[in-house]
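Colleague: How does the following fold in three dimensions:
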Amino acid sequence: MSSNLRIRQIPRWLSIVFTVAVIANFVAMGLAESPLRIVYMLLPPLFLLMFTGLYIFAIPYAAKWRRSKA
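Modeller: Modelled structure (predicted):
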């Protein structure tokens, strides 16, 4: 599998993890007062989504910058 395909699949799987964490958070809030670990469970996939999304956003600009330098 090429690295480009792998890089693009990471945010897809992270978004699934994040969606499940959000659903678990809403279920926990509906049942009772949710413990902090369920609330904080949303943060790691959210930050990873942010960093991978920024990386994928920057790839075309970096390639364009490299071409202009050469």
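Colleague: contacts and neighbour counts: CA atoms only from here.
Modeller: Noted.
Colleague: Report the buried residues of the longest helix along the chain.
Modeller: Secondary structure of the chain per DSSP state H: the longest helix is helix 3-31. Residues 11, 14, 18, 21-22, 24-25 are the ones in helix 3-31 that count as buried (16 or more other CA atoms under 10 Å).
Colleague: Let's compare: structure for the following, please.
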Amino acid sequence: MNWTNGIRQFHRWVSIVFTLTVIANFVAMAQPEPPTWVAFLPLLPLALLLFTGLYLFALPYTAKWRGARRS
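Modeller: From the prediction side, this is the model:
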């Protein structure tokens, strides 16, 4: 498995974790006195999704750039 496939797989698993934390956030906010830290729970997976998503977004453009540079 190469580096890109590893990041792609990591991105998929983090998206599942993010979805679960958002669902937990909605459930907690339905309670009369939700703890404050629950609102911040999805932020770490969201930041990881941002960085891995930007990397995956840039891959086709860097491949074109590297291909043009070799020619």
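Colleague: Give me the mean deviation of the helix or strand following the longest helix of structure 1 from structure 2.
Modeller: Downstream of helix 3-31 of structure 1, the next assigned helix or strand under DSSP states H and E is helix 36-40. For helix 36-40 of structure 1, the mean deviation from structure 2 after alignment is 0.9 Å (mean CA distance after the TM-score superposition for structure 1).
Colleague: Quick one: residues in contact with helix 36-40 of structure 1.
Modeller: Helix 36-40 of structure 1 has contacts (CA atoms under 8 Å, 6 or more residues apart in numbering) with 21, 24-25, 28.
Colleague: Relative to Leu20 of structure 2, how far out is the most centrally placed residue in structure 2?
Modeller: Ranked by distance to the mean C-alpha position of structure 2 (CA atoms, centre = their mean), the top residue is Leu49 at 1.5 Å. Distance of Leu49 of structure 2 to Leu20 of structure 2, computed by CA to CA, to the nearest Å: 14 Å.
Colleague: One more: Ala63 of structure 2?
Modeller: Counting by CA to CA, the gap from Ala63 of structure 2 to Leu20 of structure 2 is 34 Å.
Colleague: Kindly indicate which of the contacts of helix 36-40 of structure 1 lies nearest Lys69 of structure 1.
Modeller: Ala21 (43.3 Å; CA to CA).
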